[in-house]
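[1] Return a 3D structure for these sequence lines:
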Amino acid sequence: MAACVNLEDALNRGEHTDTDGPGLFCELMFVQDSLQKSMGPLNILNYLKKRSTIYPNDVITYIVLLTIPVTVASAERSFLKFKLLKSYLCSTMTQERLNGLATLALENDVLEKINYEDMIEDFISRNTRHMLLFGRT
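    Predicted coordinates for the structure are as follows:
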């Protein structure tokens, strides 16, 4: 009940408020019995939207809560990756290599888009030209 009233206060704009704290609490008590435990947040929102006349405060609350960005999670994942890298390879690498590996781990989506075959062929062609210029075989 206290959390519902706090949410009402947070969504209060002067005399106008988006939700009714005690009403939200009652709606949540009724809706929890009709929801399946396997439902995700978007499924719950769709369920509530179909019954918006019964659960108006729940619909508003779910829309507000689902639009709040969660930026802390990505930072925590970055630190976790860094900690795993550091603990696994710390004794055998320099700080420069550790920073490079941390960057690779954090930018994994960019790495997946790289075409390695083109890079290998470019390396081979440069190495072949170098060998021809300096007469090495």
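[2] okay, CA-based contacts and neighbour counts for the rest of this
    Noted.
[3] What is the end-to-end distance of stretch 45-58?
    For stretch 45-58, the first-to-last residue distance is 8 Å (CA to CA, to the nearest Å).
[4] measure residue 6 to residue 24 for me?
    From residue 6 across to residue 24, the span is 11 Å (CA to CA).
[5] Quick check: which element contains residue 73?
    In this structure, residue 73 sits in helix 72-89 according to DSSP states H and E.
[6] just to revisit the earlier point, of residue 6 and residue 24, which one has the most company?
    Using other CA atoms under 10 Å, the more surrounded residue of residue 6 and residue 24 is residue 24, with 24 against 12.
[7] Quickly note the distance from the closest residue in space to the more buried one that isn't next to it in sequence to residue 102.
    Nearest residue to residue 24, sequence neighbours excluded (CA to CA, 6 or more residues apart in numbering): residue 57, at 5.3 Å. Going from residue 57 to residue 102 by CA to CA gives 44 Å.
[8] Which one's more surrounded, the two?
    Legend: neighbour count by other CA under 10 Å for residue 57 and residue 102, higher for residue 57 (23 against 20).
[9] Proceed likewise with the subsequent sequence, for comparison:
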Amino acid sequence: IDLCKWIRLNDLQCVYPNVDIALRMYTCTPAANCSAKRSFSCLKRVKNYLRLTISEERLNYLAILCIEKTILQDLDINFVIDEFSRRKARRKVLK
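    Next up is the predicted model:
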């Protein structure tokens, strides 16, 4: 990572383009593999727990929520509830 930063700071990516690309690929690879393994592990747990009691579509939605739990934790739950109730409202608006 330090070498990659040094190449970028000194504008040497034009001189060493293949080294720059290789270093960027190397720094990104571990995070991508780890994330994919966690995602499949999470999906396996969700599928085992809910396999017989839930539809395929809902199972997929729950798997996505479990995989992306960091994004889910940052959401404002009150906004989600208000938006859901606004979209699913069965009342007619009186003028």
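[10] ok so, going back, against structure 2, where does the helix or strand following the helix holding residue 73 of structure 1 fall?
    Going down the chain from helix 72-89 of structure 1, the next helix or strand is helix 95-106, by DSSP H and E. Aligned by TM-score structural alignment, helix 95-106 of structure 1 falls on residues 56-67 of structure 2.
[11] Check stretch 4-17 of structure 1 too.
    The aligned range for stretch 4-17 of structure 1 in structure 2 is empty, by TM-score structural alignment.
[12] I'd like to know which elements the helix holding residue 73 of structure 1 is packed against.
    Other helices and strands packing on helix 72-89 of structure 1, by 3 or more CA pairs under 8 Å, 6 or more residues apart in numbering; DSSP states H and E, are helix 95-106.
[13] mean per-residue distance, the helix it packs on to structure 2?
    Averaged over the aligned pairs, helix 95-106 of structure 1 sits 0.8 Å from structure 2 after superposition, using mean CA distance after the TM-score superposition for structure 1.
[14] tell me how far that helix is from the chain's mean position?
    21 Å (CA atoms, centre = their mean, to the nearest Å).
[15] what does it contact?
    For helix 95-106 of structure 1, contacts defined as CA atoms under 8 Å, 6 or more residues apart in numbering pick out 78, 81, 82, 85, 86, 90, 111.
[16] Format those residues as JSON lines; extra columns: neighbour count and distance to residue 96 of structure 1.
    What follows is those, written out as JSON lines (neighbours: other CA atoms under 10 Å; distance: CA to CA, whole Å):
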{"residue": "78", "neighbour count": "16", "distance to residue 96 of structure 1": "17"}
{"residue": "81", "neighbour count": "17", "distance to residue 96 of structure 1": "16"}
{"residue": "82", "neighbour count": "19", "distance to residue 96 of structure 1": "13"}
{"residue": "85", "neighbour count": "16", "distance to residue 96 of structure 1": "13"}
{"residue": "86", "neighbour count": "18", "distance to residue 96 of structure 1": "12"}
{"residue": "90", "neighbour count": "14", "distance to residue 96 of structure 1": "12"}
{"residue": "111", "neighbour count": "12", "distance to residue 96 of structure 1": "19"}
